[in-house]
Structure formats: structure tokens, C-alpha cells
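> Below is the structure, and that's it, no one-letter string:
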């Protein structure tokens, strides 16, 4: 029999080996990728019908491309390249090729060839009988990354916009591009924020809404914002942001700060600011985030605004935590909440979206080994994952703009915030990945809080829930599944934009629109496609609808509460935005 000491030594050796392997592969499991490719190749080899379909598609595409090439060559033989009239081409929705310059020969042929490749590989990676669904998604995603990298828009000699810019400026664009590249590399190796971030100083240009830190513990600071109206709604608003990001996504510049908007609407607003963890914080788990984050903040708000129920709001991962906490409160008979609001927050992870591509047993095991070695998940790992989800827009297009065209677009407040990333402690992140993404415990009534199971079916509070059309992190159809888990009244909003830009959707923002519909408490939910077909459409910002929703669930206005409650143990300990948000 193997001794306990020998067993522990073997586990420690394995963990060290996996941690080293994770560093070599940038925490992307090669085993997971290999298994997916082998699954696809072997099943494709056993599908002669699928192979024949792909052969016929390739033949059809090459015949069509050859006809178009012949027509272009014939036209170019009669006219100069500058005056040649390209053959009629369909409208292209891919922004990389939407400029009219791509209609010129030979760039239109490059575009057509590339998009034919996209179509062929999409057909090749879909519909292969027997391939495990997760493997199929991994293969499609991997092919997409290679195609995005090899796009003709990414190379100076195949991009007409770069040609035109180079001829017009006699190559000065490349000189500026080299300078841009040097600046970016210097910032990256020095661990500095990207060029332009210096224009958005936390506490001055962003996260500048006046307030006081009224609670600080080993995990969170709680900020109470100063009133701007003579009277306020009696029920305070408590916001739980995700700890995967700095809280000030909700308090950007003065014109697009959701927190300032709420304060100006007469709400007493509190917001959590999570600590950016270090190696010593590795043992913080989900129960700690509920106890030290949610419960401690709830107690503080109750002390500062006594006798009033609270409008609780959660964003992204903070919304998932709020749902868990609300279920625990319902389980324990705690009725301190007036309502719940969720922004792009998932509670059912059966269809979690593109992030699930990076989450399987092999991948999580590798991450756990690396986090055990370092104590946390590094911020740049999440940044790379998010970039890969939209690599054409977030990775390659900016590189073309900065390094080939020599155009560095000014950083926006949202982009500067996005670069101000955070870490995640090892224990919490492991629990989150396993309990949510791998096991889907919350929706299956298996999630424990302080050792006891919670169920969302016990939550019976009015809910306002927001999903965004282009969300790659929390797809709106996944967010909608909350309808199947709670019996409450749910007002669901689907707004244009993505996971961040759809939430930062201030009144006056151009081209914003949303759909909204309320499901009455105790009634059966409608199917998601039926909801989309029936929900009323509105132009503008959903913030207005939420403000009205909160107003109708609030009492008559009263005088603003004091800042903090020193006698109850919550004196102001410093001005907003506090200390934790400044920790890199």
C-alpha cells in the first residue's frame, strides 16, 4: 500500500509539472486542443459523404474564382489598373473588407479567395457526425483564429488601404508604425498601461463621482456616493460589480457614469470595490466573497440607511454572486432586499457562450496547477482570452491601424478601463469554474453557501434583467434562462452593444435601442425566440427604463442619509474611489 507521505509527494510532483507545463503553453491546454483535433479528424475520416460534400464545395468555389479571375484579367488587359472596372461584387458585412478599395483588382480577388476559404472551413468543421460538441466548437474556434491571422487585410502587400496610404505618404506611415510598435513594446515590457491611458486618471478623469469609503476589510471597500438632490428615494441602491474587473466600468467619465446617473435621479448609491488580490489571498473562496463582500456591505448599508429595504444590483460575475446571495437570503428568511437587478449576469451555465471554449477538465486542471503555483490567475491571461474571442476586431485590426497605417486612435475611457485589469485568487476561481461552467450547480440546485444548498426557486423579488445583443462573455440567451429558475416578476431588457458597451449606454448615446417585456410573477416563461418577436422596441438608452422601474418600486422621497454611520461602526475612512481600485 502507498503511504500517505508518498501519495502527497506524488501529487506535489504532478502539480509542479503541470504548473511548468502551463507556463510553457501560456495556460492553454495542448492536450485539450489535440483531443479535439483527433476527434474531428477521425470522425471526418469515417464520413465519406461529408468528404464528398467538401470536395464538391471546393470544386465549385475554385470554378467560380477562376471565372472571376479570368474576367478581371481580360478587363485589365484592355484598361489600366487605375481605370479598370471591377466585376460586380456582393455587399460585404465583414468590416475588414467593407472599404471600396477592396473592390479594385487584384484585391477583390484576394478578398473573394479568403472568404471562400472561410466558407469551406466553416462547412468542414460543422456537421461531422460523432464529434463531441465541445470539440467541434474548439476546432471551429481554432480555424477561425488561423484564418483571422492570415487575412489579407493583415499584410501590407495585400491590403489596398496600406498601399494607398504608403503611396500618398511616401512610406511615412511605416515610420509612424515603427514608433507606435516601439512605444507599445516598451509599455508592455515595463508593465505600464497602454499609450493614452495617462489621460484617464482614476479618481480624477474616471471614477470621479464624489463619495466616501464607509467600509474596508481584507477583501472589499464599500463606497457611499454623495447626494446631488435635496431629497432621495428612501431605498438605497447597492451595486455588486464583478471582481474580474475594476468597479469603475460603472463610473467612467461624467457623461457616461451609471453611478452618477443614479445619484442624479435621487438614489442613495453604494458600490463595492473589490481588492485586487495578491498571492497571499489565494485561499479566498466564493463563500468569502459572499461573507466579506456581499454580507459585510449589506450590513453596512443597513446601518447607514436603517429601516429601509435595498435595491440590489449585480454586474457580470457580481450578478451571479448576487443571485447566489439572494437565494441564500431567501433560504434563511432574510427579507432585507426590495428588488434585484442583473446586468449581463448568468445563472444557468448550460450554454455559457464562447468563454466555455477555454473551460474543460484538462484546461481547468492546468489553470489550477498554475494558480496553485502563483496564488492567482494573472490579469493578462483573461485579457488574452477576451481578445481571442474577437481577434479580428480586438487584436488584428488595431495592429493594422497602428503599425501598417501608422494611425494610433485615441484611447477612450472604456478602453483605458479595459486595460486596468485585475487578478483572481486561486481558490475562488477554481470553485467558480468548476461549480458554474463545468457542473452548472446553481441552476441544478446543488450550489452550497456556508455548507447548505441554495435554490433560486425560493427567490421571490421583482427582477430587472439586462442582456446585450453582442455579448461574447454572457450571451443574452443564456442570461434569459433566469426566467426558468425563479418564479418572480422579471422585466427583461435586450439592448444593443456588447458585454461592456451595452451596459455603458447613457442617454444620448447614438444608435442605441432596446427591447423590453415583463413576465408577471408566477406565470410560465415564453420561449426566448418568442420573447424576441413580441417584446416592444424602443430607441435610446435602457437606463431610462430602469430608472422608471426603480422609481415605481420606491417610496416617497426623504432627506438624504448621512455619509457613513460612525456610531454604528462605519465611519468614512477616506474619499472615493478608495485605495483598492488603485492597486495594480
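In hand now; what should we look at? In this text the structure is predicted, and so the values were computed from the model without any measurement. Residues are numbered from 1 along each chain as shown.

> alpha carbons only for contacts and neighbour counts from here, please
Fine.

> you'd agree residue 494 is in a helix?
No: assigned with DSSP: H, G, I helix; E, B strand; the rest coil, residue 494 falls outside any helix and is strand.

> ok, it to residue 370 distance?
37 Å (CA to CA, to the nearest Å).

> so residue 491, which of the three states?
At residue 491 the chain is in strand, as set by three-state DSSP.

> Excluding chain neighbours, what is closest to it?
residue 518 (4.1 Å; CA to CA, 6 or more residues apart in numbering).

> what about that neighbour, neighbour count?
By other CA atoms under 10 Å, the residues close to residue 518 number 15.

> take a look at this one as well, against the first:
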């Protein structure tokens, strides 16, 4: 670009930004209540850090040791004290004099500060975890990589583009603010690169049933014969179902259909204020039970298998206990993907469910009718803040670049709301009070729930690096059931550990036929197999799927096709 063209582009962008800043001011005014709730959360975070500092003041010896270590780090910064593989500082510009020392000093300070608060005598374990989490968030936020004047790569980019990168970064920030109504959800991919039903969520099928809560999709068979028992998939309603149906090369749904199974998928509605009354009971009775009824009516089969993913798995567990109490035996095997049934250790998610945090959240949900899915997405992203938040802050805002095209991140950005009534029940009874593991600990639709009565064959798939449903916590849930349980541990995390096609030849998985007294004992006795767990699960499912029958064409069923997959419910945005 010539200097004249650069000047013209600069002038044009300045004009556009002026109006957008005016719009941003109006946006903040229109969403004043949301900013107030966010300010309350920030105040709680600062109070937790203040409490940690107060506790530190009671340990002068530990504080003195820390001060000596900090002084040494400031006086003699050393590469041995830094994490050389930290992605924030991989650009060659960080090797320049001044910036290299700044990087080393920051990493030394961050490492020593986290260690200091880790070494504090344990008080209340939950409070200490919150303090450590918030201190880590603060340390991540003050990284010199996050600010234009202390990021040499961003300064180089500004110089190379004659300042256009800075203006483009401001533009990207204002666009995010407008799209997310003031929430700090940074765009993680090109949101125009995918269209549902075209190049994502495009496995052929039809919606064959719907009510106010969900649409039920049957996928078109690709084999001449299929297993007798249909397969019902219960995805989480925290996210949209198509994490299981991204593109042809990584679609779990397509792969399962190609293995000769008749697959039915629940596609939950993206709720708004009119759905605020929906309860957890409704997701069970109007959701899973109604879907089971529809499959029986459509296919004539009275026995099916079911899969539940994350919160969908928790709901499936509740439904199985409910159906057991009612004498309903139609679901004859269950698969749980990264599912918590025992919430004894929710990991860092527990940092968001202190009594004070829940009080603020419940006030906000009472005001808005739903929990905006974008705020929940931000909370999940902050569990891996440098990878899922600050890296995009640097790329989009400081460098003024576009994020890469990535189907998984498009799905991750396609948030769903949560009804206030349901979410309040879920957080209080599951995460905070952990009542699901107790016989009759919760009651749904007037029926006491006892997951220990679930005696059908079950398959638990968990992931070693899962930061949302810790695998040792999911193992506790597997121990609760009374039927035969197959526990499998995959590599990677909450999503990549599940969406791992065999063709990728990535990661590995661990198996062992017996559930032992502890997760560590199970793992020490388990056998590791390279590659994807998908084929292992397929072989397990076939044992519980009956004989082969002629493939079920959608139009041969009792229920008419209402519209092509993926249906309308999944297309609704927050």
C-alpha cells in the first residue's frame, strides 16, 4: 500500500471509529444493569484477593522469603526462571534488549507470586481455590504481552502498517462490544465462514418431531442394514448440539450413522425471556422422555440406547433414575461423555459458585429472565484464560488481525442462553450442594431421584485434560451406578478428547474392565491404546444394540418430516 493510500485508509477509518464510539457509549447506557452486575463480580474478585493478602500478612516469614526472591529476580533476571515455551512470548521481537528482560521479570514475578499464595496455610479449601484462581487471572491480565506499549510485536505491526493495525484493533474491539451487548467476548474465528446446514452441521437428516423445548432430528441412513435399537443423543443445552456434527471429516454423527446406527439428535431451543419458567424437570420430561416417546412412535421400537454429553449426560442420568422409579425400561444402555454425576470436585468452575457469586447471578437472571450464553462462554474461556481469551485479545486488538477460520471455535462462539429457573436449580442442587449423588437427594416431577438404581450397561468417556468435567470427578459418578460400567479415559480435553475421528490418529485412550476403589488405582492398571476411542465404543455399543434390520428411511416412519436438518431451533442466536 502506498503512503497516499495508507493515509486515505487511515482517514476513512478514523471517521468510522468516531461514530462507532458514539454508538458504544449508547450501548453502555442501554446495558447499564449488566455492567452493574459485572462490577459486582469484579468487586467480589478483589475482595477475595484482599482476603488472601490479609492472610499473607499473618505469615511474615513467608512474606519475607517472597520479598527476597522478588528482589533477586529483579536484580538478576534469569532464563532459568521463565517458562520458555510460553506462547505469549514466542515472537522473535521478545528477544530484543529491554523486552527480553521485561518478559523474564514478568514471568519470574508471576511464578513467585502464584507460589507464594499456594504456600499459604490452607484455610477453607474452596476459598483458597477461589483466591488462587483470581490471583492467576490478575497475573494473566497484567502480562506485558496484553498492552500495546509493552508488546514489541504489536509495536512492530503498528510501524509496518503506518498505524492502521492500531485502528483496526479498535474497530475489532468496538465490533465485539456491539455484537455482545457490552460483554468481553472476543471473536475467536471468522463468523462469516460457516453457515449451518451448508458447511457445518450438515449431515443429512430431517426434523421429525418438535415441541417448545426441542426439535428431534433423525439422520438419513447410509447403510443397507442398521442396528435394531435406535440411538438417542442428548447434547448439553449450555452449547448447541452440532459440536457432534461439525464438518464431514470430523462429524461424530456422520461417523456413527456410517457404522450402521439409526441416530436421533435432540436440538434444544435457544431460550429467551418467555422460557424463563422452564425447570430442570421440563428438560427431563418434555425433553428426554418426550424424545423417547417420539422415537418409539416413529420406529415402533420400544428399546433404545442413549448418549449424553456433559450437562446432557447429567440430565440423562437423572432421566434414567426417574424412568427406573416409574418402571420405564425403554432406554437399555447409556453412554456418558465427560459427564458429572458426583459434583464433589467441580474444579475451577467452583470458583463461580460461591454463595455471593450465586446471589449476584440469581439477581441478574431474575432481571433478564435467562443467563445470557455469552457470559457463560466467557466464564468457561477464563478457565484457560491465556489460550482462550488473552491470545485473541492480542491478535484482534493489538495486532489488528483477523482470527483464523476454525469450525470448533465457530461452534464455541455460538452461545446459548439458559432459563433462569432451570439454571438456578442446577447450580444450587448439583454444583453447590452436590445432592444428585445422594439417594433421594433431589426430586424431579414429584419423583425422588436415586442414580444408584441405574442398572443398565453404561459407558463413561472422560478426558485427561478436561478442565470443565475433571476426569477423576466423572469417575466418582461412574462408581455411583449399579449396572455394568465401562470407563474409558481419552487424551486431550473436554471437546478434542471427544471429537477425535479415528482417521486423525491422535491421542490415545485407556481402558480397564473393572471400576476400582480410586481413579488413580484404575489408571495404574489400565491399558493404553493409541488413537481414537470411537471404534472401541462402537464395538461396545453393538453388543447392546440387538440384531441388524433394514435401514430406516425417514419417510418410512410414523412421524412426518417437518423440515431438513439441522432445523430452525439451532439457528437462533443469543
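Thanks, I have it. Owing to the predicted nature of the structure, the values given are computational and were not obtained by experimental measurement.

> still on that earlier bit, mind checking what the residue nearest to residue 491 of the first structure lines up with in the second structure?
Using TM-score structural alignment as the criterion, residue 518 of the first structure maps onto residue 513 of the second structure.

> likewise residue 239 of the first structure?
The alignment partner of residue 239 of the first structure in the second structure, by TM-score structural alignment, is residue 233.

> can you pull the contacts of its match?
263-266, 306-308 (CA atoms under 8 Å, 6 or more residues apart in numbering).

> Where helices are concerned, which of the residues you listed count?
Using DSSP state H, no member of the contacts of residue 233 of the second structure sits in helices.

> Tell me which stretches of the stretch 101-250 of the first structure form helices.
Counting by DSSP state H, counting those that start in this stretch, the stretch 101-250 of the first structure has helices at residues 107-125, 133-149, 160-169, 172-190.

> Of these, which is nearest residue 285 of the first structure?
Judged by CA to CA, the one of those that comes nearest to residue 285 of the first structure is helix 133-149, at 27.7 Å.

> whereabouts in the second structure does that closest one align?
Using TM-score structural alignment, helix 133-149 of the first structure corresponds to residues 125-141 of the second structure.

> Which residues belonging to the matching stretch are considered buried?
126-137, 139-141 (16 or more other CA atoms under 10 Å).

> which residues touch that stretch?
Stretch 125-141 of the second structure is contacted by residues 45, 48-49, 52, 110, 114, 117-118, 122, 348, 350-351, 382, 385-386, 390 when judged by CA under 8 Å, 6+ apart.

> switch the cut-off to 6 Å
With CA atoms under 6 Å, 6 or more residues apart in numbering as the test, stretch 125-141 of the second structure has contacts from 48-49, 351.

> ok now that stretch, how far from the chain's centre?
20 Å (CA atoms, centre = their mean, to the nearest Å).

> do stretch 513-533 of the second structure as well
Going by CA atoms, centre = their mean, where stretch 513-533 of the second structure is centred and where its chain is centred differ by 25 Å.

> cool, and stretch 527-545 of the first structure?
Put simply, stretch 527-545 of the first structure sits 21 Å off its chain's centre (CA atoms, centre = their mean).

> Ends of that stretch, what's the gap?
From its first residue to its last, stretch 527-545 of the first structure covers 23 Å (CA to CA).

> that older thread, please name whichever of the helices of the stretch 101-250 of the first structure is nearest to residue 262 of the first structure.
Nearest to residue 262 of the first structure, of these and by CA to CA, is helix 172-190 at 36.1 Å.

> Residue 340 of the first structure belongs to a strand?
Yes: looking at residue 340 of the first structure with three-state DSSP, it is inside a strand.

> what are the ranges of the strands in the stretch 451-584 of the first structure?
452-453, 463-468, 490-495, 513-519, 536-539, 574-575 (DSSP state E, counting those that start in this stretch).

> For the second one, what is the distance to the chain centroid?
In other words, strand 463-468 of the first structure. The answer for strand 463-468 of the first structure is 15 Å, by CA atoms, centre = their mean.

> before we move on, what about the longest one?
On the basis of CA atoms, centre = their mean, strand 513-519 of the first structure is displaced by 22 Å from the centre of the chain it belongs to.

> Just want the most central residue of the first structure.
residue 473 (4.1 Å; CA atoms, centre = their mean).

> Give me the distance between the residue mapped onto that one from the second structure and residue 373 of the second structure.
If you follow residue 473 of the first structure across to the second structure using TM-score structural alignment, you land on residue 468. According to CA to CA, residue 468 of the second structure and residue 373 of the second structure sit 16 Å apart.

> same deal with residue 80 of the second structure?
42 Å.

> who has more neighbours, the two?
In this view residue 80 of the second structure and residue 373 are compared by other CA under 10 Å, and residue 373 has more residues nearby, 22 against 9.

> Aligned counterpart of the more buried one in the first structure, please.
Using TM-score structural alignment, residue 373 of the second structure sits opposite residue 379 in the first structure.

> residues in contact with that match?
421-423.

> The same query, at a cut-off of 8 Å, please.
421-424.

> Turn those into TSV, columns for neighbour count, secondary structure and distance to residue 158 of the first structure.
Listed next are these as TSV, based on neighbours: other CA atoms under 10 Å; DSSP: H, G, I helix; E, B strand; the rest coil; distance: CA to CA, whole Å:
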residue	neighbour count	secondary structure	distance to residue 158 of the first structure
421	19	coil	35
422	23	coil	38
423	23	coil	39
424	26	strand	41
